[in-house]
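**Q** I'd like to go over a predicted model; first the sequence, then the structure.
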Amino acid sequence: MKNNNPIKISEILKAKNILDGKIVTTPLIYDFYLSKKFGSKIFYKAENIQRTGSFKIRGAYNKIYNSIKNDKPAGILAWSSGNHAQGVAEAANIFNIKSTIVMPKDAPQNKINGTKSRKANIVFYNRKTENREEIGNSIARKNNLLIIPPYDDPDVIAGQGTIGLEIIEQISKYDLFPDKVLVPTGGGGLIAGIATAIKNKFNNTNIYSIEPNKFADYSKSIKNKKIYKNNMNNQSICDSLLANQPGEMTFNINKNLIKKGLTVTDKQVLKAIRYAYMNLGLILEPGGAVGLAAILNKKTILKNKTIVIVLSGSNIDTKVFKKAIQ
């Protein structure tokens, strides 16, 4: 298959050096209980304990670093339901640059609070009737702000790809290679970066996108080899994965790297959050728990497989967390 991937492994390696000392090298955690139960080797890449509570700071910091070498902007702008918002705001603070975030009115309060605590200026919009990109682009033009896209950007994807480099290094210490890697998927930037890094080293590894079943645009798009849009009137507790559709850049990467898209229900996600808390001592937000939900519900063959599940975030709404663990 011809490789048309615009993201080169050299760019991910460069991002790793840029991020050194700025982020947490998150652990790869072995699940003894589920591994024994399913006759497999199950690991978790714990980005839920990353700085800001999600993987997003990796791409945000890498993008800002590479964008301000020659010309420092008046400020930074991003659109996000919360995790990218906090990652961008945190990274902007490191560079001593002001940030503006376009957020949906129905974003979880804890993510709004986390973004405010990082001194970001928040502009709210209605995700069902307004277009966040149009709002953001208009503000950026008027105020000379640098836009940090949530996923459809080479520097952002390369930053997220450093997770894949860490997985390679960490699992190699067990003298293993991953048969399967499960990645929470919204716009597709996280899985594009991870898949690029993993497949460069382990070409036989199968990469799976995991989504809420009512927002299965990536699953449908990969299966049919064309971009499908979500019905934004649908609802899911997985707020961090509710993209309108796959990014054009991410889809062009992922269509050649993803084996299959898997989906889970909100009920299955709640049970996964409970399992992570009760059995692993980990706090996961709904979007960060979809891969674990897929494993708990045997959405793919597990026996005699080495499986890595990316836990992408921990920024869970208090009410949702209480509902999950009660």
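**A** Noted; the coordinates are in hand. Note that the coordinates shown come from a computational prediction; the quantities given were computed from them, not determined experimentally. Residues are numbered from 1 along each chain as shown.

**Q** Every contact and neighbour count from this point should use C-alpha atoms.
**A** Noted.

**Q** wait, is residue 77 part of a strand?
**A** Yes. Assigned with DSSP: H, G, I helix; E, B strand; the rest coil, residue 77 falls within a strand.

**Q** What's the local residue count around it?
**A** 27 (other C-alpha atoms under 10 Å).

**Q** correct me, but it touches residue 99?
**A** Yes. With contact defined as C-alpha atoms under 8 Å, residue 77 reaches residue 99; the gap is 5.7 Å.

**Q** can you list residues touching both of those two?
**A** Common contacts of residue 77 and residue 99 (C-alpha atoms under 8 Å, 6 or more residues apart in numbering): none found.

**Q** Give the other helices and strands that the strand or helix carrying residue 17 contacts.
**A** Assigned by DSSP states H and E, residue 17 falls within helix 9-19. With contacts taken as 3 or more C-alpha pairs under 8 Å, 6 or more residues apart in numbering; DSSP states H and E, helix 9-19 sits against helix 56-67, helix 154-172, helix 189-201.

**Q** nearest to residue 31, of these?
**A** The closest approach between residue 31 and any of those, judged by C-alpha to C-alpha, belongs to helix 154-172 at 13.4 Å.

**Q** Comparison target below:
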Amino acid sequence: MTDDTVPSFGMDAIREAAKRLAGRAVRTPLLNSPMLDDLVGGRVLVKAECLQLTGSFKVRGALNALLALDEDARRGGIVTYSAGNHGQAVAAAARRVGCPAVVVMPRDAPRIKVDNCRWWGAETVFYDPETEDREEVAEKILQARGMTLIPPFEDPRVMAGQGTVGLEIAEQARELGLSPDTVLVNCSGGGLAAGVITALNHEFEGLANHIVEPAGFDKMARSLATGRVCSNPRPPGGVMDAISGPVAGARPLAVLSRHEVTGLTVTDEEALAAMSVAHRLLKIVVEPGAAASLAALLAGKADVQGRTVALVASGGNVDPAVYRRALSD
């Protein structure tokens, strides 16, 4: 059952990733709040990946990709580019297997994400998103040092690792006697969305699939509409750095194009309001980009009346000042 458009990606790859990650990644809880259900008029199941190792789902894909490498490649070290969460994941995965790692980050990356990458032992290299291309910066390091690139979303092994989030949602929903009929996934490059939507559509029929992006910077929705990879016109700025990468992923786009996917967008203010709701009703810390799907739900951007909705709270690495702003608004 391999997706023909993306070699080595599909349900078999997701199941293999689940085996690799067993005992290494956290089986995060699937949360529900009757008060949240009442707010939106449906049953809401929130996959709390903010409680994952490194505070983000990203470690699933990074660790799966690294474990799939041969020993020579691991010894040579790995390089990646990231706004922060994937960088932390690669750093943690590299430390777990004892190999060097370099993370190329935008110069304005949140301090907490920079510090966390360094805590895990990675070297951080900064670039200017206004004038430099992060892939070119990473490529220079790769060539100079003989390292292996593990990109944030354009690797089938990374996508398969992220797909284990969807596999777990399906297992946990069934344990509750529930069958989701709607799914919302925060989207930047599209690795998480491709993995989760692939897994859930395999497990449940007739799903309504939604991706959620920052308002005005919906590069994946535009990519799906045009059938070609689209970029953001400029760095978005704002608070949703986790889903503000410059370009949609070609491989995730190929996968998402096989499903009927609706693109939704949210504003910074809506994301901050969703963070406050997550704190108040679910008792979890969610960063702005990771709160995008919940924000779309709370803003009524998807019809979920009487439906069972699954969404991913994809990370919790938020600067204290931003979190204070979310709770005080």
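**A** Yep, that arrived. Values in this document were obtained by computation on a predicted structure and should not be read as measured data.

**Q** Quantify their similarity with the TM-score.
**A** Laid over one another, the chains give 0.96 as their TM-score (TM-score structural alignment, normalised by the length of structure 1), with 325 aligned residues with a C-alpha RMSD of 1.5 Å.

**Q** once aligned to structure 2, how far is the helix holding residue 17 of structure 1 on average?
**A** Its matched residues in structure 2 lie on average 0.5 Å from helix 9-19 of structure 1 after superposition (mean C-alpha distance after the TM-score superposition for structure 1).

**Q** Could you tell me where that helix falls in structure 2?
**A** Matched against structure 2 by TM-score structural alignment, helix 9-19 of structure 1 falls on residues 11-21.

**Q** isn't residue 114 of structure 2 right next to residue 124, touching?
**A** Yes. In this structure, residue 114 of structure 2 is within contact of residue 124 by C-alpha under 8 Å, at 7.5 Å.

**Q** So which of the two has more stuff around it?
**A** Each of residue 114 of structure 2 and residue 124 has its neighbours counted (other C-alpha under 10 Å); residue 114 has more, 25 against 20.

**Q** Just give me the match in structure 1 for the more buried one.
**A** Aligned partner of residue 114 of structure 2 by TM-score structural alignment: residue 112.

**Q** Name the secondary structure element that contains its match.
**A** helix 109-117.

**Q** State the separation between that helix and the centre of the chain it belongs to.
**A** 18 Å (C-alpha atoms, centre = their mean, to the nearest Å).

**Q** Pull the residues that contact the helix holding residue 17 of structure 1.
**A** 58, 61-62, 65, 155, 158-159, 161-162, 165, 193, 196-197, 200.

**Q** about what we covered before: dump the helices and strands packed on helix 9-19 of structure 1 to CSV, plus distance to residue 136 of structure 1 and mean neighbour count.
**A** Converted to CSV, the helices and strands packed on helix 9-19 of structure 1 look like this (distance: least, C-alpha to C-alpha, whole Å; neighbours: other C-alpha atoms under 10 Å):
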stretch, distance to residue 136 of structure 1, mean neighbour count
helix 56-67, 16, 25
helix 154-172, 17, 24
helix 189-201, 19, 26
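
**Q** just to revisit the earlier point, how far apart are the helix holding residue 112 of structure 1 and its match in structure 2?
**A** If you overlay the two and look at helix 109-117 of structure 1, the average distance to its match in structure 2 is 0.7 Å (mean C-alpha distance after the TM-score superposition for structure 1).

**Q** What are the buried residues along the match of helix 9-19 of structure 1?
**A** Neighbour-count burial for stretch 11-21 of structure 2 flags 11, 13-18, 20-21 (criterion: 16 or more other C-alpha atoms under 10 Å).

**Q** would you list the residues you listed in CSV and tack on distance to residue 38 of structure 2?
**A** As requested, the buried residues of stretch 11-21 of structure 2 are exported to CSV (distance: C-alpha to C-alpha, whole Å):
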residue, distance to residue 38 of structure 2
11, 34
13, 37
14, 34
15, 35
16, 38
17, 36
18, 34
20, 38
21, 35
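
**Q** circling back: any idea of the angle the following helix or strand past the helix holding residue 112 of structure 1 forms with strand 75-79?
**A** The helix or strand immediately downstream of helix 109-117 of structure 1 is strand 121-125, counting by DSSP H and E. Put simply, strand 121-125 of structure 1 runs at 30 degrees to strand 75-79, going by axes from the mean of the first three to the mean of the last three C-alpha atoms, to 10 degrees.

**Q** quick one, the helix or strand just after strand 121-125 of structure 1 and strand 75-79 angle?
**A** Where DSSP H and E defines the elements, the next helix or strand beyond strand 121-125 of structure 1 is helix 132-143. Here the directions of helix 132-143 of structure 1 and strand 75-79 differ by 170 degrees (the same axes, to 10 degrees).

**Q** In structure 2, which residues correspond to helix 132-143 of structure 1?
**A** With TM-score structural alignment as the criterion, helix 132-143 of structure 1 aligns to 134-145.

**Q** Pull out the buried residues from the matching stretch.
**A** Buried residues in stretch 134-145 of structure 2, counted by 16+ other C-alpha under 10 Å: 134, 137-139, 141-142.

**Q** Stretch 254-267 of structure 1 now?
**A** Buried-residue list, stretch 254-267 of structure 1, by 16+ other C-alpha under 10 Å: 254-266.

**Q** Redo the residues you listed as a markdown table? Include distance to residue 144 of structure 1 and secondary structure.
**A** What follows is the buried residues of stretch 254-267 of structure 1, written out as a markdown table (distance: C-alpha to C-alpha, whole Å; DSSP: H, G, I helix; E, B strand; the rest coil):
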| residue | distance to residue 144 of structure 1 | secondary structure |
| --- | --- | --- |
| 254 | 32 | helix |
| 255 | 35 | coil |
| 256 | 36 | coil |
| 257 | 36 | coil |
| 258 | 37 | strand |
| 259 | 41 | strand |
| 260 | 41 | strand |
| 261 | 39 | strand |
| 262 | 40 | strand |
| 263 | 40 | strand |
| 264 | 41 | strand |
| 265 | 42 | coil |
| 266 | 40 | helix |
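
**Q** Thank you, goodbye.
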